[in-house]
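[1] Pasting the sequence and the predicted coordinates here, then a few questions.
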Amino acid sequence: MRAIRQVTGFDYIIVGAGSAGCVLADRLSRSGRHKVLILEAGGRGRSPWIALPLGYGKTFFDPAVNWKYESEREEALAGRAGYWPRGKGVGGSGAINALVYARGVPQDFDDWEAAGATGWGWTSVQQSYEAMETQVAPDGQRHGTGPLHVQDVSDQIHPANRHFFAAAAELGLPSTDNINDASGEGATTYRINTSGGRRMHSARAFLTPALKRKNVTLMTDALVERITFDGRRAVSVQVRRRGRSMSIAAGREIILSAGAVASPGLLQRSGIGPAELLRRHGIEIVDDQPQVGGNLQDHLGINYYFRATEPTLNNVLSPLTGKIRAALHYALWRRGPLSLSVNQCGGYFRSGQSLTRPDQQLYFNPVTYTTTPEGKREVIRPDPFAGFILGFQPSRPTSRGRIDICSADISAAPLIRPNSLATEEDRAQVIAGGRLCQRLATTAALDGLIEAAMGADLRQMTDADILADFRERCGTVFHPIGTCRMGTDTGTSVVCPKLKLHGFEGVRVVDASVFPNITSGNTNAPTMMLAHRAAELILEAA
């Protein structure tokens, strides 16, 4: 048996070069005092479709940059399994997402603090957001000095979006220029993290400058099999890379930033997790922590498709000539539809006047795309006729599921059990969101844009129809969180508010898996914020 190679000389080992890991690498290495190693299971993430904002459609099913996980079949979703894309490579899921940059509403983070995440209330996290961002206006003016550019693209969206804003106004719903303002409720053009017409994900904003420093090392194609402990202290990681195994020691800390799907699995394979599960897979139990892998939350969403009475992006991007024109426009000016997200407009809304906070996030996309018989979206093929999408996701679901290993082998896919629509509150929110979209679709503004519904007509649905249709067609919006939940109660959480693993030294978890509750919108921005703030906590300890 070949001896495992021993590697030393690093202060911090970061497992995962995704949205959180790239921020950590930059922040922890900036002083030059600490040697930082980033281990990434995927490749370098150099696909041109990653840099191109609308390249989302090309990476959605690409196994070179996407782990392409699937959840277990769920009776609550008509017996269907769910497709769970996760980023595979430098940049993580932020390299293949749809680019919507949504901080979340202030109450989300006050809820975190109330759930035991002391020090993570809105006042604290707002400072981290502002420190890492540069806001870029349509005319190029900039506000802020952070490395992450957040672009206002309201001057570039398709003219068909005006009908969505008119419909919201017709219903007396609010509007906002910026979803990320403290009062960012209402119809809006989504801000996206791009710069110069190219995706500005965590890898570009944070890791690229970090790698210019001599104290930073990136190792790709590196599968971390487990963490090794000396008593109650994490001391090293065992890594499989290109057929060889090595043990890499950390002088200070090991930081798991592998994401809400992979981080709990790494802890479980290291012997920290539900004892019964570990015994079943022949893993030596280091600590029985049933909560590792639990508390999974995610957003479920649905789209309603309509043929349109006037041209939309379909008319631009479906014909070959249109594709060529869009490509030339992008090549010359880094603008136009290829530089934008597929999600152009939407916002946070309250489905009822009595609510004290938004309970729904809406999407309005001036494009439709054919769905294959397998239910996989062909977003790179707009339909050859004018069309648009109106969709929603309940913002704060209450159902909780689990993600666990199904084998001791690191190459085995995880067991994902979302436990969708398990509560009456979640089912009621689905009906409320469907009714809100129904009211929008029946305004004079949107009714005039609708030539015909594609499939079942939302405008004719009852409450029972809305829920049944949701069960049949909804899908994840790719926002899993909570599987290594942060809190003070060791019986219900995995890490403390400083993100240290309960009962251990030398190991933290820093990614979306530690969110105590899901935020109201897209989770990429709060994941980067969390890592930015976590770096401060780590450096304080150093």
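    Nice, thanks for sending it over. Numbering: from 1, shown residues only.

[2] use CA for all of it now, contacts and neighbours both
    OK.

[3] Tell me which residues touch the nearest residue to Ala203 once chain neighbours are set aside, please.
    Once flanking residues are discounted, Ala203 sits nearest to Gly91: 4.7 Å by C-alpha to C-alpha, 6 or more residues apart in numbering. Counting by C-alpha atoms under 8 Å, 6 or more residues apart in numbering, Gly91 touches 17-19, 22, 45, 201-204.

[4] List the ones among those that fall in helices.
    19, 22, 202 (DSSP state H).

[5] Tell me the buried residues in stretch 47-54?
    Buried residues in stretch 47-54, counted by 16 or more other C-alpha atoms under 10 Å: 47, 49-54.

[6] Check stretch 239-256 too.
    Result for stretch 239-256 [16+ other C-alpha under 10 Å]: buried residues 239-240, 245-256.

[7] Put this next to the first one:
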Amino acid sequence: MPSANQVFDYIIVGAGPAGSVLANRLSADPRHNVLLLEAGGKDNYPWIHIPVGYLYCIGNPRTDWCFKTEAQAGLQGRSLSYPRGKVLGGSSSINGMIYMRGQASDYDRWAAQGNTGWAWNDVLPLFKRSQKHFAGNSDVHGSDGEWRVEQQRYSWPILDAFREAAAQSAIESVSDFNTGDNQGCGYFQVNQRRGVRWNASKAFLRPVLKRPNLTVLTDVQVDKVLLSQGRATHVKARWQGADHAFTARREIVLCAGAIGSPGILQRSGIGPRPLLESLGITVQHELPGVGGNLQDHLQLRLIFKLTKARTLNQVANSLWGKVGMALRYAYDRSGPLAMAPSQLGAFVKSDPDQPSANLQYHVQPLSLERFGEPLHTFPAFTASVCNLRPKSRGRVDIRSANPDDAPLIDPNYLSHPDDLKVAADAIRLTRRIVASPALQVFSPEEYLPGKALQTEQELYEAASRIGTTIFHPVGTCRMGQDAHAVVDAELRVHGVAGLRVADASIMPDIVSGNTCSPTLMIGEKAAQLILATPFHTQEQEAGVSRAPATPVA
């Protein structure tokens, strides 16, 4: 435990994927004294580790912050649940475990916007460094790292049939989505270790907790960063029922995610002046882009009833089915309990004019009205499809200066007309795939949104009715060089020395796929950038010596 006058070289706020890998890398040098602060608790809830347990972690206040969005005009006034991990490992402890990098063009586009060092050829070695891939080392994969990537241990005939139907619809079958071009249909690779979830805590924190120069504290509610003469020097937080100001000699790194990091900056007086002044917060440094540029993947969950098919719906709603699942999992860590929520995926173009695949499918041998609710009693599968590069933009802002108050989250879904067009095209494409011969033995019948909806306007209405988040918020502390950028290409907050942000919030544009592993890569990049900065340079900028200082009260 930290002593009353202890000073740390680096303070990391948030123990999600980026914060976990950053704490590991910085503390690998015994000269660095590192403090990692996590607002949630320990990742010792059993359902975190059993893969199908995501059904019991999302919407559970023990593991999820249980945020809600503002009512969305584009979703018929609905407010959506907005899951975010509330334990060590962050959202890697409650997500779908899919290992996905996105497309090479995503990162090349970041670099083309002036973010030097972020092109695909720059970040690929970082992906490989942390990876422990089941197939070993290759040009695109690594096997010497900590982030386990394995093949799934269970399959369903209905998913094999969907993959064949996709092939009949001119969507090529592929074996690996992570080579830089993910177009095609195949089974996702997952972050598991022999049928058990492999989160960022297991990968990067547990193996190094005995390092004397690494301190990890949980249940720490961070309020703000304190500045001294324009430099970030302390983190003000509540821990064990008392207020603390933890002191950083060199740098503070926010890794609290696309929802948490902009909130900490805003409470620190770093953000849009009108917002801060309206909440009575003194403006320490005006940065209008903090909290803006929110992007997310909106999924359309098309559900098809089946006949002559076995799905998780029947198995999970049967006493004997539950017993069988438990016995199978206890025996060899396989069966339905070892399932990732989405086993089969596809990346396709919504229309031929798209430069690369702009739709992602998550195909599931189950159906339910919404996550957190029971599975349907009838056999069915879900073909969830999302627009990978939405043009709609939203915001995340604090509601008050009180860190206990939930943030205002407004994704502004389907506010751009192009997103409506892509949604309608996605529904039509899904219907074409399901109508292919390979699936007809199961007699699929469209349950949602309903086959009667056919016109363009009806499909727009369908998208607004069934659309829901796939939990990929990014972009709220955007990397760039313009007036609305929050961090530069080295992840340093513009105009504030000693402060960086390293999480999904720095993405200028959302990646074309799941966001967990790209966020982990951002943590690797942050470590690379920080370790490339000589100690003496940081200390000269800070105006401090190696001697411990007394933290403020």
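    Thanks, I have the structure now. On a predicted model such as this, the values are computed, not experimentally measured, just so you know.

[8] circling back to that earlier point, what is the aligned counterpart of the residue nearest to Ala203 of the first structure in the second structure?
    Applying TM-score structural alignment, one finds that Gly91 of the first structure aligns to Gly89 in the second structure.

[9] so where do the helices sit in the stretch 301-450 of the first structure?
    313-317, 320-333, 424-441, 444-447 (DSSP state H, counting those that start in this stretch).

[10] which residues does the closest residue in space to Cys345 of the first structure that isn't next to it in sequence contact?
    In this structure, Cys345 of the first structure finds its nearest non-sequential neighbour in Thr189, 4.4 Å apart by C-alpha to C-alpha, 6+ apart. Going by C-alpha under 8 Å, 6+ apart, Thr189 of the first structure touches 152-154, 157, 177-178, 344-347.

[11] Skipping its backbone neighbours, what lies nearest Pro407 of the second structure in space?
    Using C-alpha to C-alpha, 6+ apart, the closest residue to Pro407 of the second structure is Ile398 (4.7 Å).

[12] And Gly119 of the first structure, by the same measure?
    Glu113 (6.6 Å).

[13] Which secondary structure state is assigned to the aligned partner of that neighbour in the second structure?
    Aligning on TM-score structural alignment places Glu113 of the first structure opposite Ala111 in the second structure. Three-state assignment for Ala111 of the second structure (DSSP: H, G, I helix; E, B strand; the rest coil): helix.

[14] thought Ala111 of the second structure was touching Asn121?
    No. The pair Ala111 of the second structure / Asn121 is not scored as a contact, 10.5 Å apart, by C-alpha atoms under 8 Å.

[15] So for these two, which sits in the more crowded spot?
    Ala111 (19 against 13; other C-alpha atoms under 10 Å).

[16] according to the alignment, stretch 198-206 of the second structure goes to what range in the first structure?
    With TM-score structural alignment as the criterion, stretch 198-206 of the second structure aligns to 200-208.

[17] Tell me the buried residues in the matching stretch?
    200-207.

[18] cool, and stretch 270-288 of the second structure?
    270-273, 275-276, 281, 283-288.

[19] Read off where it ends up in the first structure.
    Under TM-score structural alignment, the match for stretch 270-288 of the second structure is residues 272-290.

[20] residue contacts, Tyr460 of the second structure?
    Taking C-alpha under 8 Å, 6+ apart as the test, what Tyr460 of the second structure contacts is 420-421, 423-424.

[21] still contacting in the first structure, which of these?
    Cross-checking the contacts of Tyr460 of the second structure against the first structure gives 420, 423-424 as conserved contacts, using both residues aligned by TM-score structural alignment, their matches' C-alpha atoms under 8 Å.

[22] Output these in CSV; the columns should cover distance to Ala135 of the second structure and neighbour count.
    Shown next, in CSV, are those (distance: C-alpha to C-alpha, whole Å; neighbours: other C-alpha atoms under 10 Å):
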residue, distance to Ala135 of the second structure, neighbour count
Leu420, 40, 24
Ala423, 36, 28
Ala424, 38, 22
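
[23] Going by distance to Leu126 of the second structure, which of these wins?
    Distance to Leu126 of the second structure, by C-alpha to C-alpha, is smallest for Ala423 among these, at 33.5 Å.
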